[in-house]
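Participant: Quick one: sequence and predicted model below, then my questions.
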Amino acid sequence: MAGKQHGRDAFVSQGFDSWNKRQSLRDHMGGIDSFHHKAKENCEFLLKEKQSISAAFNKQTKIEEKIVLDICKEIGKDVFSLLVDESSDVLKKEQMVIVLRYVDNRGVVKERFFGVVHVKDTSSLTLKAAIDDVFTRNNLSMSQLVIVGVAKKHDGVDDFFKQLSLVVNVVGGSCKRQDMLRESQRERVQMSIGNGELETGRGLNQESSLIRAEDTRWGSHFKTITSLMNLFPEVRHVLAYVEEGSTLSNRNQAFGILKYFKTLDFMFYLHLMYEILHLTNVLSKHLKKKDQDILEATSLVRRTMDALKSLRDTGFAKLLSKVFSFCQKHDINIVEMTENYVTSRGRKT
């Protein structure tokens, strides 16, 4: 290097001339802000393991793992709600942000950032698989999700949803049964139109089928209940067919479901969960709108809470009237409400 810059060309272009002169070495090293000293300082930093980039990343990872572990310990086996959002990073790679909301042992509602997961796309199946993986790695369970957990804390509701899942599996267990369901529905619709019981028009009386519910998508539970109520005669017809001519396991399942269909438990929970999930489903659809105003959203939540409170406080008689009407329509014996009622578990009420 030439001029007043530190270092001599003797050290870089013309061999190591004058290497034994101390002043030449000092000139090459330069002052405290010289390139030489800065390079030496950076080299020393690099050799210090605690100040390396990898060490910083490892330290950050350990902190994150401890935070996640503390959150999981705080939740324990209790229920929590899940908040999920998806977006893309600066490299246009899809990612999912997970936040957990729960109540700690002091009754304080907490909302904690749980992590960011990269996903190949933002379809519901991919996001569900990613959530399953996160839950598995952190010893959390889908059954702890608050709406699933609250439902399963009530024996009757838990039994109802188990039976509902079994109905979908048995009725949709083969193409023949699905075809039988559709054909039976078509015949009933034609007969009802002929009797003047159904109106005709565009979009009316379309073919439908039983919808399978998913634990993390409670709107699908509402659709399952709705489809069962609409296809109740056809479902009973298919179950009667299975009961008469199938494997022993399927016959026993069909027999058990048909027996459960005739209980007050089933009829009551069918209509109760329909009413509850109908209200929450309407709210959910409105909140998913991207142009939803925060004041309008707050008002919707308040109205939904008021409607649920009204259902709890004064809606029993109206609900029971719907249960009896449904039973009468489908030729199911109505219980005498003045007599003692024995539950499926043998308890008198």
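Facilitator: Great, that's in hand. Everything quoted here is computed from the prediction, not taken from an experiment. Numbers count the residues shown, from 1 in each chain.

Participant: from here on, contacts and neighbour counts on C-alpha atoms
Facilitator: Fine.

Participant: Helices of the stretch 51-200 of the chain, residue ranges please.
Facilitator: Ranges of helices within the stretch 51-200 of the chain are 53-75, 124-137, 146-152, 155-171, 175-194, based on DSSP state H, counting those that start in this stretch.

Participant: Determine the set of other helices and strands touching the longest one.
Facilitator: In other words, helix 53-75. Based on contacts counted as 3 or more C-alpha pairs under 8 Å, 6 or more residues apart in numbering; DSSP states H and E, there is no element that helix 53-75 packs against.

Participant: Comparison target below:
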Amino acid sequence: MSTEIGEVLLENAPKKSQYIDPEIQKEILHIMANRVRQMVCEEIRDKCFCILVDEAQDISKREQMTIILRFVNNHEILTEIFFSIKNVSDTTSLNLKKERSNVHVHHNLQVKKIRGQGYNGASNMRDAWNGLRALFLRDCPYAYYIHCFAHRLQLTLVYAAKDVSVIWELFSHLDNIVTSSTKSIAELHDAQRNEIKNLLASGERDSGTEAN
């Protein structure tokens, strides 16, 4: 928080109006996010646009789908904006299409105006018959699919890293940790908590709200 805002909210404002409660802050962020999405939709209106989608697990192992819009704004500048993130029950192409269609309908984004789809190379995304790109091509034949360049770069780096044994071992160990079972992750969290307790006891780490 900036010094100017801190002086107003934490020093001069009444205690009940400091807006530092986590729930209040989340509500404020939610209002701001909705306003940004509204402004983006107003700028797109009837313009053509592209959509980038990716799916991944969050820290609690819940599946999520991120949606990014790419369009030319009112100043004729190519713009790429993070638009939404949705929790999904599974990552099948049909379910991803349903969730994405809900976003389109809710924000009045016309599917027929899509001119590009950018996904990774997973079969549920790129499959020519039943993948997410194929399902939307049936609704909009001009929504051409492009394999995400960031994912291409990742695949290139993975391939190159295989020739460097030290790097390959490091990422192999990290992959084992990240994709471990729930029991293994819980054990890792316990080990981290114990380490923090030891550091606090020895004075190597300070305590405080949200410090650890």
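Facilitator: Yep, that arrived. Quick caveat, the model's predicted, so the values are computed rather than measured.

Participant: Save the helices of the stretch 51-200 of the first structure as a markdown table, and put in distance to Phe255 of the first structure and mean neighbour count too.
Facilitator: Output for the helices of the stretch 51-200 of the first structure, formatted as a markdown table (distance: least, C-alpha to C-alpha, whole Å; neighbours: other C-alpha atoms under 10 Å):
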| stretch | distance to Phe255 of the first structure | mean neighbour count |
| --- | --- | --- |
| helix 53-75 | 40 | 14 |
| helix 124-137 | 33 | 14 |
| helix 146-152 | 24 | 17 |
| helix 155-171 | 11 | 18 |
| helix 175-194 | 16 | 16 |
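
Participant: With adjacent residues omitted, what lies nearest to Met96 of the first structure?
Facilitator: Among residues not flanking Met96 of the first structure along the chain, Glu86 sits closest, at 4.4 Å (C-alpha to C-alpha, 6 or more residues apart in numbering).

Participant: The one you found matches what in the second structure?
Facilitator: Under the alignment (TM-score structural alignment), Glu86 of the first structure pairs with Glu55 of the second structure.

Participant: Can you tell me which residue is spatially central in the second structure?
Facilitator: Thr66 (4.7 Å; C-alpha atoms, centre = their mean).

Participant: nearest spatial neighbour of the aligned partner of that one in the first structure, skipping sequence neighbours?
Facilitator: In the first structure, the residue matched to Thr66 of the second structure (TM-score structural alignment) is Val97. Excluding the flanking residues, the one nearest Val97 of the first structure by C-alpha to C-alpha, 6+ apart is Val116, at 4.6 Å.

Participant: Verify the stated contact: that neighbour with Val99.
Facilitator: No. Using C-alpha atoms under 8 Å, Val116 of the first structure makes no contact with Val99, being 9.3 Å away.

Participant: Just say helix, strand or coil for Lys289 of the first structure.
Facilitator: coil (DSSP: H, G, I helix; E, B strand; the rest coil).

Participant: and it, how many neighbours does it have?
Facilitator: Neighbour count for Lys289 of the first structure, taken as other C-alpha atoms under 10 Å: 10.

Participant: Over to Leu200 of the second structure?
Facilitator: 14.

Participant: For my notes, confirm it occurs in a helix.
Facilitator: Yes. Checked against three-state DSSP, Leu200 of the second structure lies within a helix.

Participant: how far away is it from Leu188 of the second structure?
Facilitator: Leu200 of the second structure sits at a distance of 18 Å from Leu188 of the second structure (criterion: C-alpha to C-alpha, to the nearest Å).

Participant: element containing Arg133 of the second structure?
Facilitator: Element membership of Arg133 of the second structure, judged by DSSP states H and E, is helix 132-139.

Participant: Quick one: list the elements packing against that helix.
Facilitator: Applying 3+ C-alpha pairs under 8 Å, 6+ apart, one finds that helix 132-139 of the second structure contacts helix 93-106, helix 123-126, strand 144-147.

Participant: quick one, which of the ones you listed is nearest to Ile24 of the second structure?
Facilitator: helix 93-106 (24.6 Å; C-alpha to C-alpha).

Participant: Quick check: Asp90 of the second structure vs Trp129 of the second structure, distance?
Facilitator: As judged by C-alpha to C-alpha, Asp90 of the second structure and Trp129 of the second structure stand 19 Å apart.

Participant: swap in Ile81 of the second structure?
Facilitator: Taking C-alpha to C-alpha, one finds Ile81 of the second structure at 29 Å from Trp129 of the second structure.

Participant: about what we covered before: show the contacting residues for the residue nearest to the centre of the second structure.
Facilitator: Going by C-alpha atoms under 8 Å, 6 or more residues apart in numbering, Thr66 of the second structure touches Val53, Asp54, Glu55, Phe82, Phe83, Ser84, Ile85, Lys86.

Participant: Select from those every entry located in strands.
Facilitator: Mapping the contacts of Thr66 of the second structure onto strands (DSSP state E) picks out Val53, Asp54, Glu55, Phe82, Phe83, Ser84, Ile85, Lys86.

Participant: Contact partners for the second one?
Facilitator: Contacts were defined as C-alpha under 8 Å, 6+ apart; by that measure Asp54 of the second structure touches Met65, Thr66, Ile67, Tyr119, Asn120.

Participant: Still touching in the first structure? Go through these.
Facilitator: Checking the contacts of Asp54 of the second structure against the first structure (both residues aligned by TM-score structural alignment, their matches' C-alpha atoms under 8 Å), the contacts still present are Met65, Thr66, Ile67.

Participant: before we move on, the earlier item: comparing Ile81 and Trp129 of the second structure, which residue is more hemmed in?
Facilitator: In terms of neighbours (other C-alpha under 10 Å), Ile81 is the more surrounded of Ile81 of the second structure and Trp129; the figures are 15 against 11.

Participant: picking that back up, between the contacts of Asp54 of the second structure, which has the most around it?
Facilitator: Neighbour max across those (other C-alpha under 10 Å) = Tyr119, 22 neighbours.

Participant: could you measure that one against Lys197 of the second structure, distance?
Facilitator: 43 Å.

Participant: what's the answer for Met125 of the second structure, then?
Facilitator: Here Met125 of the second structure is placed at a distance of 44 Å from Lys197 of the second structure (C-alpha to C-alpha).
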